[in-house]
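# Turn this into a structure:
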Amino acid sequence: MSAVTVDLNADLGEGFGVWRLGDDDAMLDIVTSANVACGFHAGDPAGLARVCLAAARRGVRIGAQVSYRDLAGFGRRYIDMTPEDLAADVMYQIGALQALATAAGSKVSYVKPHGALYNTIVTNLDQAAAVARAVHAVDPGLPVLGLAGSAFFATAEDLGLRTVPEAFADRSYQPDGQLVSRRKPGAVLDDAEEIAERVAAMVNDGRVSAIDGTTIPIAVESVCVHGDSPGAVRIAAAVRERLTADGITLEAFT
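You can find the predicted model right below:
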């Protein structure tokens, strides 16, 4: 058995009412962890309950994907919130998903910020600290998924939270290790074989090619494939197949 293990995660439960986004069931057959929406950027209670039950039946770990309160913008718009308001929103979301996960016979095993919140707390210390404090207040044993070297990780580690660095299979990186804005060309990748090769280099060698062609180091314990990307299932399957072929064991980090 390989000594190298990595988690494969995807954002799921992002439909709303009759509107569906992505193929949650197909992705749950591929990933080892599911970042489940909590109703603030996407997801309605009945749909989230179904995703939690489907994940529990497959033994896939459930994570709370917390966000700004921004259904119309899918959580991809920055909101200038007070730390107190943001912390309360994060605690509320974790609690809501924990109830649904418990009812499904599982639990919330980690927390991952979504969208604009994820990107903001890479550098915004006040909001980063608010999210970290919220997670710690709910359950200091909950790991947090995010970007290595971020303000979020620094504040989380100060509180004693476990930090799990992730890499994005289908997103381009800037030379400083941050993600290229979705507003810019080339920010989202769509070639399944190219993405699989890229992920293999991340996991095996700890490196990735930035958008300017330079090679930068990357820390990765979990790989994210976005469930809402075009061809998401095909991309996730290609990544899993490539990692398995390289002798890497896919398993949840929790």
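
# C-alpha from now on. contacts and neighbour counts both.
Noted.

# Is F168 in contact with V223, as I believe?
Yes - F168 lies in contact with V223 (CA atoms under 8 Å); the separation is 5.8 Å.

# and E166, that one's in a strand?
Yes - under DSSP: H, G, I helix; E, B strand; the rest coil, E166 falls within a strand.

# one more to put side by side:
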Amino acid sequence: MRIDLNADVGESFGRWPLGDDDALLAVVTSANVACGFHAGDPLTLTGTCRVAVGHGVTIGAQVGYRDLAGFGRRFLDASPAELTADVVYQLGALDGICRSVGGRVAYLKPHGALYNAIVHHEAQAAAVVAAVISYDATLPVLGLPGSAFLRRAEEAGLRAVREGFADRGYRADGTLVPRGEPGALITDPAAVAERVLQLVTDGSVTAVDGTRVSLQVESVCLHGDTAGAVDLARAVRARLEDDGVTVAPFAA
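Modelled structure (predicted):
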């Protein structure tokens, strides 16, 4: 068995630090690096990419709505043309930063409200896919199993990578419990590690109502801004490796 561990990083902004990216990048295999729209500034992103390259961690562009104040967690009714342009802009900016430190962007993952919107929002899902196709059609995209985004990505010939979440609660339909609702976040390292092992070895996760939800995933996400994120990542990786699971990036 084989699984990728990814984490959201590069989300500090100026004098406002968020998360312990250096420690997290020593554990995970893929880094979803912010692109400056929902979080991150050029200096932060350069440092984050440099550390990721140093650890041999694969770098992905975590693109989002243009919403620094809301951390990209508020839906924006952007037109398809505007959203496509915004995603291309973010991809190009992060790829340039990556190349300046000896790396490159190897995949794309939407962030926050955009990630959740394109589970069902067909027009915005198509807009993000169009951006990837226009920038680099060899880039894999990371998203929620069963989403409109991954379906449209596959139809367009992109590699669609199905993602699970270590520290987020699931509803019975396989979607995530919205932040702010009971059960949305899981912060106990032992519980998170056991959930990920179940997800990887059994292809299932237990929803907040006790329902067993079938999920086949290639990558599991840990949020860098979750309390104790580094402890969660270490616990997950140790539990997987103790059970004989190979932890490796899904993208070269």
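
# In structure 1, what range does stretch 222-238 of structure 2 match?
Mapped onto structure 1 using TM-score structural alignment, stretch 222-238 of structure 2 spans residues 225-241.

# so I133 of structure 2 is in which element?
Assigned by DSSP states H and E, I133 of structure 2 falls within helix 122-135.

# Superposed on structure 1, what's the mean shift for the helix or strand following that helix?
Using DSSP H and E, the helix or strand that directly follows helix 122-135 of structure 2 along the chain is strand 141-143. Mean deviation of strand 141-143 of structure 2 relative to structure 1 after superposition (mean CA distance after the TM-score superposition for structure 1): 0.4 Å.

# what range in structure 1 matches strand 141-143 of structure 2?
Counting by TM-score structural alignment, strand 141-143 of structure 2 sits on residues 144-146 of structure 1.

# what's the burial count for R57 of structure 1?
13 (other CA atoms under 10 Å).

# Same question for the one 10 residues further on.
A count of neighbours around S67 of structure 1, defined by other CA under 10 Å, yields 28.

# got it, and V192 of structure 2?
22.

# Please name the residues that touch it.
Counting by CA atoms under 8 Å, 6 or more residues apart in numbering, V192 of structure 2 touches A166, D167, I186, L232, A235, V236.

# Let's see which of those residues end up in helices.
Those of the contacts of V192 of structure 2 mapping onto helices are L232, A235, V236, per DSSP state H.

# Out of those residues, the closest to G146 of structure 2 would be?
V236 (24.6 Å; CA to CA).

# buried residues in the longest helix belonging to structure 2?
Identified as the longest helix of structure 2 according to DSSP H is helix 80-100. For helix 80-100 of structure 2, the neighbour count (16 or more other CA atoms under 10 Å) marks 80, 83-91, 93-95, 97-98 as buried.

# try stretch 22-36 of structure 2
Here stretch 22-36 of structure 2 shows 22, 24-36 as buried, counting by 16+ other CA under 10 Å.

# ok, those residues vs F149 of structure 2, which is closest?
Out of the buried residues of stretch 22-36 of structure 2, the member with the shortest distance to F149 of structure 2 (by CA to CA) is N32, at 17.3 Å.

# ok but the closest one is inside a strand, no?
Yes - secondary structure of N32 of structure 2 (three-state DSSP): part of a strand.

# Can you tell me what it aligns to in structure 1?
N32 of structure 2 maps onto N35 in structure 1, by TM-score structural alignment.

# correct me, but L8 of structure 1 touches L250?
Yes - L8 of structure 1 lies in contact with L250 (CA under 8 Å); the separation is 6.9 Å.

# which of the two has more neighbours?
Remark: of L8 of structure 1 and L250, L8 carries more neighbours, 24 against 19, as counted by other CA under 10 Å.

# what about that one, distance to F152 of structure 1?
Using CA to CA, to the nearest Å, L8 of structure 1 is found at 21 Å from F152 of structure 1.

# again, but for A55 of structure 1
Distance from A55 of structure 1 to F152 of structure 1, by CA to CA: 27 Å.

# Compare the two (neighbour count), which wins?
Comparing A55 of structure 1 with F152 by other CA under 10 Å, the one with more neighbours is F152, at 31 against 27.

# quick one: contacts for that one?
The neighbourhood of F152 of structure 1, defined by CA under 8 Å, 6+ apart, consists of I121, V122, T123, L125, A128, A129, V131, A132, G146.

# before we move on, what about G177 of structure 1?
G177 of structure 1 touches A210, I216, P217, I218, counting by CA under 8 Å, 6+ apart.

# Narrow these to those that are buried.
A210, I216, I218.

# With adjacent residues omitted, what lies nearest to the first one?
When the adjacent residues along the chain are set aside, A210 of structure 1 lies closest to Y173, with 4.9 Å between them (CA to CA, 6 or more residues apart in numbering).

# List the residues that contact that neighbour.
Contacts of Y173 of structure 1 (CA under 8 Å, 6+ apart): L179, V180, A187, S209, A210, I211.

# which residue lines up with it in structure 2?
Match for Y173 of structure 1 (TM-score structural alignment): Y170.

# V6 of structure 1 now?
Using TM-score structural alignment, V6 of structure 1 pairs with I3 in structure 2.

# part of a helix, is its match?
No - I3 of structure 2 sits outside any helix when classified using three-state DSSP, being strand.

# In three-state terms, how would D67 of structure 2 be classified?
Relying on three-state DSSP, one would call D67 of structure 2 coil.
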